[in-house]
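Asks: just coords:
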């Protein structure tokens, strides 16, 4: 027998620490090499870590919701291998990262600690992977926060896969195994309030904590200024609805966003200071030639911003398809790491909840954010008469260190002009 310590690996991009958001194993479990053991979260994504060796779990280190330093002990294994031959590597499976050298800090061996194993366990080892509930890292993290054992939930997905909706139903008392406690009997973290208190306290962890930190930095360090303009989207909506009716599912369904992004792609080459990022420490502005649009997406775990890369090269239809794919992957916790970073400007939209106007917070290190509000029909004076028109406000915020008010206003006015003449967006 040998004792193997699995240390938190370097999961890329110079990450110094990662937050532990979910355990997939407990002390005493028998695990196989490459079996998922924990989820950790960086600034960019949640990463599923897998076992570097096969063996029994002796100890778990780290606290859920707290950051751990790269190289710090994570899991202690008892293995069949001897200390001299124990060279298996830590692997962050979902990130697709290369293995590390056997001499790396991430894989260390020390003297064996004897643990009694029954004859039955030796001859008939349990395969943990066969009984582990099938679901996504995002669902696992949310279940861990709520104190829910995923084995108690019936999954409605393929092969019993547990979806976010299944977890919602369980927490709401709408679906549970016979004999399992009702939601009222779940741990306090999974209920709406304590029976003796009129409030509950929950520490911000995981994605919620990352969002809080980023918003705090953006609000504190960036001198925001807002600009709001109304846009008559009557013709654009007529074109959009007409195209969706004409192709009736044979092409991706068009929403407002592809038209907005297409308009931005046509205008931004003349406003390079808006399609830019600013490094506070170096004082360097990076002007981006391609348009990488972050699309703020609400998920069960909070706001995540997947990125539509090289939008200037895409047609309206390609944009619609890619936006739909990115949104679905993000909400299901399946977005790749490279899809969750590298944006040069962000769009944030609340859809029908968009209100009349907003003051969106810039997604640092970007210098601008665009927020379309909801479309409403109201009377507008046109050529001496009053007509019902479909109107929408565009809210925007800019970093005043990089973008002047005049340039921002001019950019939004050109954007308005294009959106009010949608045929120009379909040309080419």
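Replies: Looks like it came in fine. Just so we're clear, the structure is a prediction, and the values are computed from it rather than from any experiment.
Asks: Could you use CA atoms for every contact and neighbour count after this?
Replies: Fine.
Asks: Please enumerate the strands of the stretch 301-428 of the chain.
Replies: For the stretch 301-428 of the chain, applying DSSP state E, counting those that start in this stretch gives strands covering 302-304, 307-308, 345-347, 368-382, 385-399.
Asks: Adding mean neighbour count, write these out as TSV.
Replies: Below are these laid out as TSV (neighbours: other C-alpha atoms under 10 Å):
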stretch	mean neighbour count
strand 302-304	17
strand 307-308	25
strand 345-347	24
strand 368-382	19
strand 385-399	19
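Asks: of all those strands, which lies closest to residue 286?
Replies: Closest of the strands of the stretch 301-428 of the chain to residue 286 is strand 345-347, at 12.1 Å (criterion: C-alpha to C-alpha).
Asks: dropping in the other structure now:
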């Protein structure tokens, strides 16, 4: 007898790779419930939907080269450094509006992301919190607080995570930072970065960009003592005075080495960053 079914049922059966003639249905009219029953009981009789991937064999991948060095460094960092992470919410509505205005008038200069603005904020606040921009030689018990900010920029490449370094970030304006970020990221991803461009950082920023979650707990780039992780920007309704407004919000994470950075200092440092980023005109004030 002829099998009948609605267009929706036919489409679903097609997507599942099910022949309607295989499905038992009262009166020959196949419904969704009949498909459900077939999938529940028919699959035990050797049925496999066409969209299900075939089983793959196990694969052993040797951890060598750059991937091995990254693995060893991450393991050493977690083994030797007592991490703590502090997260704060920042209202980035104003700085995002300013960024849009700057990009609209950028001319031939590179398009600004949030990163150059964050780096300016980091560099302006570091002089009051020198313990954040430091390296710890734990074998000799010496902390070196650096005067210059050599900013590591965690960058995902085909070879794994690399950290090219923006030298003397404190001496660069937002446009120079944007150009250097693009140059170093391209060099890292193409494999043309020089060894001196991949070492010597005093503080690292790590961001997953559009993949960033609402909060991260980044691992410190040893022997540094801190790493800063901006998370993704989300728009949410917020109380502003007596009204509710749509505001752009971003969580900012910082992980620190608790041997040399106190929680109080990390919290105060992030609050200083928050003040600059929520009042962005201060980024360009002396």
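Replies: Received it, and whenever you're ready, just let me know what you need. These figures come from a predicted structure and were not determined experimentally.
Asks: Any chance you could compute the TM-score here?
Replies: Remark: TM-score between the superposed chains equals 0.79 [TM-score structural alignment, normalised by the length of structure 2]; 233 aligned residues with a C-alpha RMSD of 1.3 Å.
Asks: And the strands of the stretch 301-428 of structure 1: which comes nearest residue 427 of structure 1?
Replies: strand 307-308 (20.9 Å).
Asks: That closest one against structure 2, how far on average?
Replies: Here the mean offset of strand 307-308 of structure 1 against structure 2 after fitting is 0.3 Å, by mean C-alpha distance after the TM-score superposition for structure 1.
Asks: Tell me the counterpart residues of that strand in structure 2, please.
Replies: Per the alignment by TM-score structural alignment, strand 307-308 of structure 1 matches residues 165-166 in structure 2.
Asks: Need the residues that contact that stretch.
Replies: 150-153, 180-181, 184, 197-201 (C-alpha atoms under 8 Å, 6 or more residues apart in numbering).
Asks: what do you get for stretch 273-286 of structure 2?
Replies: 90-95, 98, 117-118, 120-122, 124-125.
Asks: quick check, nearest of these to residue 214 of structure 2?
Replies: Scanning the contacts of stretch 273-286 of structure 2 for proximity to residue 214 of structure 2, where the rule is C-alpha to C-alpha, the winner is residue 90, at 11.8 Å.
Asks: Confirm that that closest one sits in a strand.
Replies: Yes: judged by DSSP: H, G, I helix; E, B strand; the rest coil, residue 90 of structure 2 forms part of a strand.
Asks: From residue 202 of structure 1, how far out is the counterpart of it in structure 1?
Replies: Counting by TM-score structural alignment, residue 90 of structure 2 lines up with residue 231 in structure 1. Distance from residue 231 of structure 1 to residue 202 of structure 1, counting by C-alpha to C-alpha, to the nearest Å: 41 Å.
Asks: The two: which has the busier surroundings?
Replies: Neighbour totals were compared for residue 231 of structure 1 and residue 202, and residue 231 leads with 20 against 8 (other C-alpha atoms under 10 Å).
Asks: That one contacts residue 394, correct?
Replies: Yes: judged on C-alpha atoms under 8 Å, residue 231 of structure 1 makes contact with residue 394 at a distance of 7.2 Å.
Asks: Give me the distance between stretch 352-369 of structure 1 and the centre of its chain.
Replies: Distance, stretch centre to chain centre, for stretch 352-369 of structure 1: 18 Å (C-alpha atoms, centre = their mean, to the nearest Å).
Asks: Spatially, what comes nearest to the spatially most central residue of structure 1 if we skip its sequence neighbours?
Replies: The geometric centre of structure 1, computed from its C-alpha atoms, lies nearest to residue 304 (C-alpha atoms, centre = their mean), at 3.8 Å. Distances taken as C-alpha to C-alpha, 6 or more residues apart in numbering place residue 297 nearest to residue 304 of structure 1, at 5.3 Å, with adjacent residues excluded.
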